[in-house]
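**Student:** here's a sequence, model it:
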Amino acid sequence: MKELINYILQFGQLNQQQIDLITSKATELELRKDDYFSEAGKIPRYIGFVVQGVFRFCYYNNKGEEITNNFVEENSFVGDYARFESNVASSEYIQAVTDCKLLVFSKKNWDELLNTIVGWDKIVAKIYQKCLLEAIDRRSPLVSEDATTRYLSFIERFPSLANRVPLAFVASYLGITQQSLSRIRRNIR
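**Tutor:** Have a look, this model is predicted:
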């Protein structure tokens, strides 16, 4: 719980009563590897803060291929926030890549925080903006760089993920085949 509060306090000030309210609304959730936190076609039920583990965002393209488009690890929020807020079905999956522990907020509890804590909406907007900018910063180079440079950038941005995430997910995220990724990894050793 301490990690969650420390993270939130980076984006705004809260008094002890507000902190106590936030902690009272968060519940612990454990997911096993390969479980879904959120699924395409369903309304997201939670917004979560990752205490332990790694998640990936993925979807299926028009050829039926599974595409990984983002990873989220410890000390970050995870969820399809826009669809959670607007109560509409998600268009992608959020899957646990490892066993995961989270602190989650239901829509009801999240709305109670929004309606009770003065300035909570501003804190949430800053957190959401940070998450969006990080996702854009991670994806932008993938369009213009060659495969080896994309992999080296991935290692630089996600130093702990290379050994925690299956190569198939990394290859999909980089937009290359698993065979190409294996060749690149061999060549840079």
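**Student:** could you use CA atoms for every contact and neighbour count after this?
**Tutor:** Will do.
**Student:** which residues of this structure fall in helices?
**Tutor:** Using DSSP state H, the helices found in the chain span residues 2-9, 16-25, 81-86, 107-116, 120-144, 147-157, 167-174, 178-187.
**Student:** need these in JSON lines (columns: distance to K33).
**Tutor:** As requested, the helices of the chain are arranged in JSON lines below (distance: least, C-alpha to C-alpha, whole Å):
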{"stretch": "helix 2-9", "distance to K33": "22"}
{"stretch": "helix 16-25", "distance to K33": "25"}
{"stretch": "helix 81-86", "distance to K33": "22"}
{"stretch": "helix 107-116", "distance to K33": "24"}
{"stretch": "helix 120-144", "distance to K33": "23"}
{"stretch": "helix 147-157", "distance to K33": "22"}
{"stretch": "helix 167-174", "distance to K33": "14"}
{"stretch": "helix 178-187", "distance to K33": "21"}
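**Student:** next, the second sequence, to be compared with the first:
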Amino acid sequence: METVINYLLQFGNLNPQQIDFITKKGRELSFNKDDYFSEAGKIAKQVGFILEGILRVCYYDNKGGDVTKYFIDENNFVVDLHSFENKIPSSEYVQAVTNCKLIIFSRRDWEDISDTIVGWESIINKIIKKSLIQKIERRSPLVSEDATTRYLAFMETYPQLVNRIPLSYLASYLGVTQSSLSRIRKSIC
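**Tutor:** From the prediction side, this is the model:
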């Protein structure tokens, strides 16, 4: 829980009582590789903070192809925010790419924290803003650059992820076939 609290403190102040309250609301949960944190067609019911591992946000296109939108790694919150906030079924999956350990907050506990801690909304809004900026920074180059440049940029920006993500997921994220990504990797080495 200390990792979660340290992360939250980057975005606002919490007194010892508030920290204790938050600490009592979270519980550690493990996910095996390929397990789903949340699923399309279901309402997201929890918020997680990743202690160890990588998750991906993905969906299936109209041809049944598995498309990875982005990856979320350690020291980040994970939630299908649209589904969670609006209590509507999700259109995406959040899946463990590796074995993961998370601190989980149920909807009820998350709402208790929100209702109890003055300034909580401000902290969460700053976290959401940071997350949205990161999402835009991740996606923008994918639209305008060639595949090799996208792969090199991914390696430079996320060196800690490159060897931990299956090639098929990385290819999907970069918008190339797995065989194209293999060729790109061979040409670079």
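**Student:** before we move on, back to that, closest to A96 of structure 1 out of the helices of structure 1?
**Tutor:** When the helices of structure 1 are compared by C-alpha to C-alpha, helix 167-174 sits nearest A96 of structure 1, at 11.9 Å.
**Student:** coming back round to it: closest one to Y59 of structure 1 among the helices of structure 1?
**Tutor:** Nearest to Y59 of structure 1 among the helices of structure 1 is helix 167-174 (10.8 Å), distances taken as C-alpha to C-alpha.
**Student:** list the contacts of that closest one.
**Tutor:** For helix 167-174 of structure 1, contacts defined as C-alpha atoms under 8 Å, 6 or more residues apart in numbering pick out 66-70, 142, 147, 150-151, 162, 177-178, 181.
**Student:** filter those residues to the buried ones?
**Tutor:** Buried members of those, counted by 16 or more other C-alpha atoms under 10 Å: I67, T68, N69, N70, L142, A147, R150, Y151, T177, Q178, L181.
**Student:** could I get those as TSV with distance to L9 of structure 1?
**Tutor:** Formatted as TSV, these follow (distance: C-alpha to C-alpha, whole Å):
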residue	distance to L9 of structure 1
I67	34
T68	31
N69	28
N70	25
L142	32
A147	38
R150	33
Y151	33
T177	41
Q178	40
L181	39
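**Student:** between those residues, which sits nearest D35 of structure 1?
**Tutor:** T68 (15.3 Å).
**Student:** residues touching the closest one, list them.
**Tutor:** If a contact means C-alpha under 8 Å, 6+ apart, then T68 of structure 1 has R56, F57, C58, Y59, F169, V170, S172, Y173 as its contacts.
**Student:** quick revisit: most packed of the helices of structure 1?
**Tutor:** helix 167-174 (a mean of 20; mean count of other C-alpha atoms under 10 Å).
**Student:** what's the angle from that one to helix 178-187?
**Tutor:** For helix 167-174 of structure 1 against helix 178-187, the angle by axes from the mean of the first three to the mean of the last three C-alpha atoms, to 10 degrees is 100 degrees.
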